[in-house]
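Peer 1: all I have is the shape, not the residue letters:
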């Protein structure tokens, strides 16, 4: 399981915008479960669970991690693909690209031992550049990416 899944398309965002699906992700947690196990926990019909699990799997939010045959039934066990879901900043852009030249994004590879020092320096820089009467607000975000997200 990755640490973070960056949601980079509207279908994924729509998929996880459903409160029931968020509840399913929470129940799945770190231990693989079947649709039947989740249905038993929530005391609702298995068909409803399977529909939502299929949507989550189709959109790359959960994955099938193992199957077991119990009598004549094949049980499918699912897990979320990541511990956290984060929407891409590009996906949430709502303004025209006329100020695109003002936007910047840099990939940063830093040794974990230097991260605290970097955060302190960044905080000082943000404080120095901030004004109470600024025309626009920006956000500076430092977010760890798993190995698979760096490619």
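Peer 2: Received, thanks. None of these values were measured; they are calculated from a predicted model.
Peer 1: every contact and neighbour count from this point should use C-alpha atoms.
Peer 2: Will do.
Peer 1: find the residue at the geometric middle of the protein.
Peer 2: residue 85 (1.3 Å; C-alpha atoms, centre = their mean).
Peer 1: confirm for me that it is in contact with residue 8.
Peer 2: No. Here residue 85 lies out of contact with residue 8, judged by C-alpha atoms under 8 Å, at a distance of 10.4 Å.
Peer 1: for comparison:
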């Protein structure tokens, strides 16, 4: 089972968003189970659960883990193909975000478009790598910094931009034979805090945060 996989097909995305099927995926992510075993957990008849399982299987969201005999019946044990799923913007191809339409480094909407493209591209790369049975070379850095003031935040962004730009200039070789372009995405955004069980976004402290 994969830790996370990307759903690129629109029909598969719609199937996964059904509340009952989403619950079944969650149950099967915990371990293999049959329709009869799941029926009691989700409060549905076995036949109805079996229908949903076949739909999930048809779209590659669950797979056969094995079979077992129970009396005169052979039960199919199903499992989720991943522990978690991400829906790619490719599933909404006609209206997916396009960061090339505009560029505004201080726009949260542009940041969201970049994030959507990241999900789409990495999802496609993972699919291709799996088919080719090759590993995908990627790198990610996740960190947290607390700024004492808006001025410190602005200074940090300026230094970050200068540092990354210098690295790009140092290592970029557009004429390298056999070279493969890599995309670099760097993002800075406020942390989402959870207060009293609900998400709360801190009020902006500088004009940049309102974009």
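Peer 2: Noted; the coordinates are in hand. For clarity, every value in this text was computed on a predicted model and none was experimentally measured.
Peer 1: which stretches of the second structure form strands?
Peer 2: With strands called from DSSP state E, the second structure shows them at 2-7, 62-70, 73-80, 82-87, 193-195, 198-200.
Peer 1: redo these as TSV? Include distance to residue 161 of the second structure.
Peer 2: What follows is the strands of the second structure, written out as TSV (distance: least, C-alpha to C-alpha, whole Å):
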stretch	distance to residue 161 of the second structure
strand 2-7	30
strand 62-70	43
strand 73-80	41
strand 82-87	29
strand 193-195	26
strand 198-200	29
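Peer 1: for residue 115 of the second structure, which of those strands is the nearest?
Peer 2: Residue 115 of the second structure lies closest to strand 82-87 among the strands of the second structure, at 12.4 Å (C-alpha to C-alpha).
Peer 1: packing partners of the closest one?
Peer 2: strand 2-7, helix 19-29 (3 or more C-alpha pairs under 8 Å, 6 or more residues apart in numbering; DSSP states H and E).
Peer 1: report the contact partners of the residue nearest to the centre of the first structure.
Peer 2: By C-alpha atoms under 8 Å, 6 or more residues apart in numbering, the residues touching residue 85 of the first structure are 4, 5, 6, 7.
Peer 1: picking up where we left off before, okay, the helices and strands packed on strand 82-87 of the second structure, which one's buried deepest?
Peer 2: Counting by mean count of other C-alpha atoms under 10 Å, helix 19-29 has the highest mean neighbour count of these, with a mean of 18.
Peer 1: relative to strand 62-70, how tilted is that one?
Peer 2: Orientation of helix 19-29 of the second structure against strand 62-70 (axes from the mean of the first three to the mean of the last three C-alpha atoms, to 10 degrees) gives an angle of 70 degrees.
Peer 1: which strands and helices lie in contact with helix 19-29 of the second structure?
Peer 2: helix 35-42, helix 46-58, strand 73-80, strand 82-87.
Peer 1: that one vs the first structure, average offset?
Peer 2: Following the fit onto the first structure, the mean deviation recorded for helix 19-29 of the second structure is 1.5 Å by mean C-alpha distance after the TM-score superposition for the first structure.
Peer 1: just how off-centre is that helix within its chain?
Peer 2: 17 Å (C-alpha atoms, centre = their mean, to the nearest Å).
Peer 1: and the contacts of that helix?
Peer 2: 15-16, 38, 42, 52-53, 56, 61-62, 78-84.
Peer 1: filter these down to the buried ones.
Peer 2: Those of these that meet the buried threshold are 15-16, 38, 52-53, 56, 61-62, 78-83, by 16 or more other C-alpha atoms under 10 Å.
Peer 1: want to throw those residues into JSON lines with distance to residue 127 of the second structure?
Peer 2: As requested, those are exported to JSON lines (distance: C-alpha to C-alpha, whole Å):
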{"residue": "15", "distance to residue 127 of the second structure": "19"}
{"residue": "16", "distance to residue 127 of the second structure": "18"}
{"residue": "38", "distance to residue 127 of the second structure": "29"}
{"residue": "52", "distance to residue 127 of the second structure": "25"}
{"residue": "53", "distance to residue 127 of the second structure": "23"}
{"residue": "56", "distance to residue 127 of the second structure": "18"}
{"residue": "61", "distance to residue 127 of the second structure": "14"}
{"residue": "62", "distance to residue 127 of the second structure": "16"}
{"residue": "78", "distance to residue 127 of the second structure": "22"}
{"residue": "79", "distance to residue 127 of the second structure": "20"}
{"residue": "80", "distance to residue 127 of the second structure": "17"}
{"residue": "81", "distance to residue 127 of the second structure": "13"}
{"residue": "82", "distance to residue 127 of the second structure": "13"}
{"residue": "83", "distance to residue 127 of the second structure": "16"}
